[in-house]
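Test case, fold it:
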Amino acid sequence: MKILVFGSNGQLGSAIKKNTIDSNHYFIFSSRKECNIDNFSQTQKFILNCNPDLIINCSAYTRVDDAEKEQEIANHTNNKAVGNIAEICNKNHIILFHISTDYVFDNSPKYYKNKPFTEEMIPNPLSVYGRTKLDGENAVINSGCRFIILRTSWVFSEFGKNFLKTMIKLGSEMKDLTVVDDQFGCPTYAPDIANAIISILDSIRNTKKQFTEGIFHFTGSNQTSWYLFAKAIFNEAKIQNFNYPNNLIPIKTANYPTQAPRPLYSVLSSDKIKMYYNIDSPSWEDGVKKALHNIRNP
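The predicted structure is shown next:
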C-alpha cells in the first residue's frame, strides 16, 4: 500500500520512519515544511498529488499547558485540520489512521473506580488539549471515511521532546528534582506504537482492506505514576552512565500547579487491540532501556 504520514518529524513520525526501512509498504513522509495541514487547499492538493491508499495522521498540537491560552491554534490543528483530512479521505476513498490520546478522559473514580478506560467508556476531557483531541476524533467519525483511531498515552522515545528526555536533561542540571506521584497512566515507547501501526497496516493489506474499523487503545504494559516513571528512568540512567539527580522527590498534583488540569488516572485498556489484531502491550521499562541506549548511541 501507498501510505502518507503527516507529522513525520515528531516522536511517532520519526519512529515510523525508522521502523519502516524494511517494510513492504511504500511510505511518503510529510512534515509541515512539505504540507501545512492547517491549510485546507494546500493539504487537499498535496494528498491528491500523493494519491495514497491510507493516511497516518501523527500531526498534533501537543503542548498541553500552552493550549489553555492558545485554544484557537490547538483547535485548528487537533480538530479542524483533522476534519479536513477526514473529509478528503472520505471523498477519495482513502483510509485514515488517526492518533489520539488518553487525555480525552478524566479521572472518573466516581464511576469507574480506577478501572482502565476501554474504548466504550465515555470521554470527558479536563483540558483544552483533551477537548480538541476529542473533537478531532468526532470529526473523523462523522466524516464517513474508513478509519482507525489509535489512542495512546505518555509517549516517550529518543526522538523529539518528551518526559524521558526532559528528565535526563534536568538530571544533569539539578541536584534535587520533584515529580508528581499521584497521576497514573501507562508510558508508551514511540517505536512500539510504530510497530503496532505497521502490524495493523499489514493486516489491512493482507485482508484487501477488509479490516475492523473504530477506536483502539494501545499503551505500554503496567500502569505507573510520573514519579515512579522518573525513578525507573534514573535507575536505568545510572546503568548507562548518564548524570542523575541526588534526590528525586515525590510531590502531589495539588502542590504542583499547571496551566492545564490533568487526570489523576488515565490508564487505557489495550484488550481490544489484542482481541482484533493480536497486538500485545510491550514493556515500557524495556522501552526506557532502548531509548537511553539510542540517546547514548545515536
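
contacts and neighbour counts: CA atoms only from here.
Fine.

so what's Phe216 up against?
Applying C-alpha atoms under 8 Å, 6 or more residues apart in numbering, we find Phe216 in contact with Glu119, Ile148, Ile149, Leu150, Arg151, Ser270, Lys272, Ile273.

and Ile193, that one's in a strand?
No: counting by DSSP: H, G, I helix; E, B strand; the rest coil, Ile193 is located in no strand; its state is helix.

Using a markdown table, lay out the contacts of Phe216 together with distance to Lys17 and neighbour count.
Rendered in a markdown table, the data for the contacts of Phe216 read as follows (distance: C-alpha to C-alpha, whole Å; neighbours: other C-alpha atoms under 10 Å):
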| residue | distance to Lys17 | neighbour count |
| --- | --- | --- |
| Glu119 | 28 | 18 |
| Ile148 | 20 | 22 |
| Ile149 | 20 | 21 |
| Leu150 | 18 | 22 |
| Arg151 | 20 | 21 |
| Ser270 | 24 | 23 |
| Lys272 | 26 | 16 |
| Ile273 | 22 | 19 |
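
so which two of those are the farthest from each other?
When those are compared pair by pair using C-alpha to C-alpha, the two farthest from each other are Ile148 and Ser270, 14.4 Å apart.

What segments of the protein are strands?
Counting by DSSP state E, the chain has strands at residues 2-6, 26-30, 54-57, 95-101, 147-152, 155-156, 176-180, 184-185, 188-189, 214-217, 224-225, 247-251.

what about those, which gets the closest to Leu170?
Between Leu170 and the strands of the chain, the shortest gap by C-alpha to C-alpha is with strand 176-180, which sits at 7.7 Å.

Tell me the buried residues in that closest one?
Leu177, Val179, Val180 (16 or more other C-alpha atoms under 10 Å).

How about stretch 37-50?
Of the residues in stretch 37-50, those scored as buried under the neighbour-count criterion (16+ other C-alpha under 10 Å) are Ile37, Asp38, Phe40, Thr43, Gln44, Phe46, Ile47.

Could you also give me the structure for this second sequence? I'd like to compare it with the first:
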Amino acid sequence: MPDATASILLLGATGQVGHELRCTLAPLGAVHTPGRAAVDLRVPDAIRRAVDEIGPDLIVNAAAYTDVDGAEDAPRRAAAINAEAPRVLAEAAQTTGAWLVHYSTDYVFDGTKRAPYTEDDAPNPINVYSRTKRDGEAAIQAVGGRHVILRTSWMYSRRRSNFVRTMLRLADDTDRLTVVDDQLGVPTWAGWLAEATTTICNSLLGAEGASKAGCYHLAGTGQTSWYGFARAVFAQFGRTDVAVEPVSSDAYDTAAPRPAYTVLDSSRARAAFDLPATTWTAQLDRFCERIGTEKGTPKAPFASV
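Modelled structure (predicted):
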C-alpha cells in the first residue's frame, strides 16, 4: 500500500459495498463520505460542489438506484441517479484530474448467451433499471478521462435488502420455499468486492494507473441459480428445517423482466490488477465467518442491522 496521502470521495457509503469500502479504502488516504443530505445525486450542482470542495484524487461511486421492479414505475428517478449522476461525476473528475471508479451491473446483458459474458460482449438491457445503468456506463465512456467501470452481480451483505437476508427472513416464517432455478449468475459478497476494488484503486493511484482505464467485470468464479444460492445459504446457516423447491421464472409475476443468464467472466480484471480467482462459494464461507456464524449453527446475525 502507498502512503495514506490520497483524498478519496466515497458516494453511497451507507450501502452494501459502500459500508465495506469505508474500511478497505482507509489505508489509501482520507475517505470523505458525505451523505445524501450533503450530496443529492439527483442534483448535479450538489455533485459538482462536493468534488470542488473535497478535491479528491479518487472518486468511488457506490451509490445507485437498485430497485429493479421499482424502476419500472420511477424511470426518471432511476435515470437521474444511475445515468445522469455518473455523467456529472465523470465530468467533474476529468476537470480535477481525479480517477472515477463506478459500479455497474450484470443486468446490462440480455441473458441470451450461454457462456460467461466478457467485456467485449455488447450490452442489451431488457428493463428500465438495466437501461439506466447502461446509460450511466455510456455517459462515463463518452466523457472519457481517468475512469474504471466495474460490473458486478447478485450483491449480498449483512446490510440492506438482499437475497441472503430475504431468504433467512422467509425461513423464519415458513418451512417450505420455492425459488427460481432458471436464472443463472454469480453471487458476490460486498466485503470481497470492496477488497478487490481497493486493490484496483491502489493500482490506479500508482505510476501505471493511466494504462488501466476502462470497463471490467468483477465477480467470483463459478455460477449458480437463485435456487442453488438459496440452498447454499441455508446450508451455511444450519437451516436444514427449510425445504427449498425449484421453480421457473414464470411462477413469479414481476414488474421488470430478468435476464436468464448473466454469468460474468472476470479474467480481464484479475489479469490487469493481479486479483486472485475466488469462487462464489468461498465468498459465502468468508461472509459467514465475518458475521460470526459457524457453519451448521443457526444464529440470527442480522437481528441488529
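
Run through who's touching stretch 91-108 of structure 1.
Outside of stretch 91-108 of structure 1, the residues that reach it under the criterion C-alpha under 8 Å, 6+ apart are 52-58, 86, 88-89, 114, 122-127, 129-131, 133-134, 137, 145-153, 262-268.

I'd say Lys252 of structure 1 and Phe184 touch.
No: distance between Lys252 of structure 1 and Phe184: 11.9 Å, which falls outside the contact criterion (C-alpha atoms under 8 Å).

Please identify which of those two sits among more neighbours.
Counted by other C-alpha atoms under 10 Å, Lys252 of structure 1 and Phe184 do not tie: Phe184 has more neighbours, with 22 against 14.

residue contacts, the more buried one?
Residues in contact with Phe184 of structure 1, defined by C-alpha under 8 Å, 6+ apart, are Gln223, Thr224, Ser225, Trp226, Leu264, Tyr265, Ser266, Val267.

out of these, who has the most neighbours?
For the contacts of Phe184 of structure 1, counting by other C-alpha under 10 Å, the largest number of neighbours falls to Val267: 29 neighbours.

Can you report how many residues neighbour the closest residue in space to it that isn't next to it in sequence?
In this structure, Val267 of structure 1 finds its nearest non-sequential neighbour in Gly185, 4.4 Å apart by C-alpha to C-alpha, 6 or more residues apart in numbering. For Gly185 of structure 1, the count of nearby residues is 24 (other C-alpha under 10 Å).

Quickly note the distance from Gly185 of structure 1 to Phe105 of structure 1.
To Phe105 of structure 1, Gly185 of structure 1 is 11 Å away according to C-alpha to C-alpha, to the nearest Å.

now swap in Asp38 of structure 1 and tell me
25 Å.

Tell me which residue lies farthest from the centre of structure 2.
The centre of structure 2 is farthest from one residue, Asp241, which by C-alpha atoms, centre = their mean lies 30.9 Å away.

quick one: contacts for it?
For Asp241 of structure 2, the contacting residues are Asp175, by C-alpha under 8 Å, 6+ apart.

same question, the one 5 residues further on
Remark: with contacts taken as C-alpha under 8 Å, 6+ apart, Pro246 of structure 2 is in contact with Thr178, Val179, Val180, Asp181, Tyr227.

what does Ala194 of structure 1 give?
By C-alpha under 8 Å, 6+ apart, the residues touching Ala194 of structure 1 are Leu12, Ala15, Ile16, Asn19.

repeat for Cys50 of structure 1
Listed by C-alpha under 8 Å, 6+ apart, the contact partners of Cys50 of structure 1 are Leu4, Ile28.

before we move on, what about Phe163 of structure 1?
Contact analysis of Phe163 of structure 1 by C-alpha under 8 Å, 6+ apart lists Trp154, Phe156.

Quick check: it vs Asn243 of structure 1, distance?
When distances are taken as C-alpha to C-alpha, Phe163 of structure 1 and Asn243 of structure 1 turn out to be 16 Å apart.

that older thread, quick one: which of the buried residues of stretch 37-50 of structure 1 is nearest Pro257 of structure 1?
Asp38 (31.2 Å).

Could you report the separation of that closest one from Ser59 of structure 1?
On the measure of C-alpha to C-alpha, Asp38 of structure 1 and Ser59 of structure 1 end up 10 Å apart.
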